[in-house]
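Chemist: Structural data only, the sequence is not supplied:
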């Protein structure tokens, strides 16, 4: 019976080996001898990995220490459609800057009037009656009659009493201090009022201070 005990103990150790995964070496003892078995390291590592993550599939448990590469999202390129559209305007579509006249220029123009040149005072009629106007100037009050820039020729003449400038005419705007004349030049450009658009920035204040000739306006 003593010779049978080692074999029986060996079989018991083998069964223990097949079910044990947490020890690198297993020691089997019997009354007559001690048997020490070592498990292969690769197999033991696989067993430890499978036990470390019992809820994950074996392949995922082995790959646990390695992070999956992140997929790079494609970069978004935003196009400024509105911005491009504004900058695609041709130079011909942009309003041309006004020609600016000095006091000396205006004196020369009033001394030598031309049929295709129209000087326009954009102040209110009451202001013209109070101070007078530059000789030969027409009145188109921008504050009370800004729609006049957009009227047809017949309606314009009926309303204001003088012919509406055409594309062959130069229009020269002035007011009291140059602010309203600047606005009138902008409206004229939008409404295609006249051809060449010009301004007298010094306007009535400079004209009166420097002794320009004054044409009185009757009631």
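Modeler: Thanks, I have it. Every value quoted in this text rests on a predicted model; they were computed, and no experiment measured them. Numbering: from 1, shown residues only.
Chemist: CA atoms for contacts and neighbours, from now on please.
Modeler: Noted.
Chemist: Which strands or helices does the helix or strand hosting residue 44 pack on?
Modeler: Residue 44 belongs to helix 41-52 when assigned by DSSP states H and E. Here helix 41-52 touches helix 58-62, going by 3 or more CA pairs under 8 Å, 6 or more residues apart in numbering; DSSP states H and E.
Chemist: which residues touch the helix it packs on?
Modeler: Here helix 58-62 makes contact (CA atoms under 8 Å, 6 or more residues apart in numbering) with 46, 49, 50, 52, 53.
Chemist: okay, now the residue lying closest to the fourth one once chain neighbours are set aside: neighbour count?
Modeler: Closest residue to residue 52 in three dimensions, ignoring its sequence neighbours and counting by CA to CA, 6 or more residues apart in numbering: residue 61, at 7.6 Å. The local packing of residue 61 (other CA atoms under 10 Å) involves 18 other residues.
Chemist: now residue 123: how far from residue 211?
Modeler: 19 Å (CA to CA, to the nearest Å).
Chemist: Could you check which of those two is surrounded by more residues?
Modeler: More neighbours surround residue 123 than the other of residue 123 and residue 211, with 21 against 8 (other CA under 10 Å).
Chemist: For the more buried one, list the residues it contacts.
Modeler: Neighbouring residues of residue 123 by CA under 8 Å, 6+ apart: 139, 140, 141, 142, 143, 175, 176, 180.
Chemist: picking that back up, out of the contacts of helix 58-62, which end up buried?
Modeler: Using 16 or more other CA atoms under 10 Å as the burial test, the contacts of helix 58-62 include 49, 50 as buried.
Chemist: Using TSV, lay out the contacts of helix 58-62 together with distance to residue 133.
Modeler: Listed next are these as TSV, based on distance: CA to CA, whole Å:
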residue	distance to residue 133
46	105
49	102
50	103
52	101
53	99
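Chemist: State the helix or strand in which the residue found closest to residue 148 once you drop the neighbours it is linked to in the chain lies.
Modeler: Nearest residue to residue 148 in three dimensions, chain neighbours excluded: residue 156, at 6.5 Å (CA to CA, 6+ apart). Per DSSP H and E: residue 156 is located in helix 153-160.
Chemist: try this one next to it:
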């Protein structure tokens, strides 16, 4: 009985955190020029019974699998970083930039509006989407948003730009050795 009450209390606590996350999403949408942070929103360890990521179960991939999708053109690569970040650091080839604050609205656009705004064909809900950001946290949130909008085949590249940048540095070092 006490364990059931404890589990209910934990679920209530995490549901309150989810409500706070939604409020943060709303502020990002209302204030798109506000700086986004890569800090985690949740400050306590996730509860295995109620943590939203375990409820949705978004697949996570690392560099090797990401490169397979990129090289074989088997997925639409979406970078959810802000345009300013892409200008400062660079971008992953063949990726389309849809900042996290625009993801929900972007995928509600008609195909023509999506094409006009992002210069990219709107992916169909059955297309595999691989989302990336700087470190994998914002792309995880975007994956959850898209999954709720009916995109069943969303994947999070959990290493993000940091993993990609490390790969580029390793390639440069190998070229310099030759």
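Modeler: Nice, thanks for sending it over. All values reported here derive from a predicted model rather than from experimental measurement.
Chemist: And the TM-score between them?
Modeler: Superposed pair, TM-score by TM-score structural alignment, normalised by the length of structure 2: 0.59. Supporting alignment: 118 aligned residues with a CA RMSD of 2.4 Å.
Chemist: The helix holding residue 44 of structure 1 maps to which residues in structure 2?
Modeler: Helix 41-52 of structure 1 lines up with nothing in structure 2 when matched by TM-score structural alignment.
Chemist: follow-up on the earlier one: and the helix holding residue 156 of structure 1, what's buried?
Modeler: Within helix 153-160 of structure 1, the residues that qualify as buried are residue 156, counting by 16+ other CA under 10 Å.
Chemist: For the helix or strand that comes right after that helix, which helices and strands make contact with it?
Modeler: Downstream of helix 153-160 of structure 1, the next assigned helix or strand under DSSP H and E is strand 170-174. If you count contacts as 3+ CA pairs under 8 Å, 6+ apart, strand 170-174 of structure 1 packs onto strand 117-121, helix 179-191, strand 196-199.
Chemist: same for the longest helix seen in structure 1, what does it pack against?
Modeler: In structure 1, taking DSSP state H as the definition, the longest helix is helix 4-19. Applying 3+ CA pairs under 8 Å, 6+ apart, we find helix 4-19 of structure 1 packed against strand 25-29.
Chemist: List the buried residues for the strand it packs on?
Modeler: For strand 25-29 of structure 1, by 16+ other CA under 10 Å, it's 26, 28.
Chemist: start and end residues in structure 2 for it, please.
Modeler: The counterpart of strand 25-29 of structure 1 in structure 2, using TM-score structural alignment, is absent.
Chemist: Would you mind listing the outside residues contacting that strand?
Modeler: In contact with strand 25-29 of structure 1 (CA under 8 Å, 6+ apart) are residues 9, 10, 13, 17, 34, 35, 36, 37, 38, 39.
Chemist: Buried subset of those residues as a PyMOL selection?
Modeler: Here is the PyMOL command that selects the buried residues among the contacts of strand 25-29 of structure 1 (16+ other CA under 10 Å):
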select buried, resi 9+10+13+17
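Chemist: Make TSV out of the contacts of strand 25-29 of structure 1 and add distance to residue 127 of structure 1.
Modeler: Below are the contacts of strand 25-29 of structure 1 laid out as TSV (distance: CA to CA, whole Å):
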residue	distance to residue 127 of structure 1
9	127
10	126
13	121
17	115
34	127
35	125
36	121
37	119
38	116
39	113
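Chemist: Out of the contacts of strand 25-29 of structure 1, the closest to residue 107 of structure 1 would be?
Modeler: Minimum distance to residue 107 of structure 1 across these is 115.2 Å, recorded for residue 39 (CA to CA).
Chemist: Please give me every residue in contact with the residue positioned nearest the centre of structure 2.
Modeler: Nearest to the mean C-alpha position of structure 2, by CA atoms, centre = their mean, lies residue 139 at 1.1 Å. Contacts of residue 139 of structure 2 were listed using CA under 8 Å, 6+ apart, and they are 79, 80, 100, 131, 132, 133, 156, 157, 158.
Chemist: quick one: what's aligned to it in structure 1?
Modeler: Using TM-score structural alignment, residue 139 of structure 2 pairs with residue 181 in structure 1.
Chemist: Tell me how many other residues surround the nearest residue to its match once chain neighbours are set aside.
Modeler: Leaving aside its sequence neighbours, residue 181 of structure 1 sits nearest to residue 174 (CA to CA, 6+ apart; 4.8 Å). Using other CA under 10 Å, residue 174 of structure 1 has 26 neighbouring residues.
Chemist: And residue 174 of structure 1, how far from residue 142 of structure 1?
Modeler: 11 Å.
Chemist: Please identify every residue contacting each of the two.
Modeler: 122, 180.
Chemist: So what does residue 62 of structure 2 match up with in structure 1?
Modeler: That one, residue 62 of structure 2, aligns with residue 102 by TM-score structural alignment.
Chemist: Would you check that its match makes contact with residue 200?
Modeler: Yes. Counting by CA atoms under 8 Å, residue 102 of structure 1 does reach residue 200; the two are 6.4 Å apart.
Chemist: who has more neighbours, the two?
Modeler: Neighbour count, other CA under 10 Å: between residue 102 of structure 1 and residue 200, residue 200 has more, with 25 against 15.
Chemist: No further questions, thank you.
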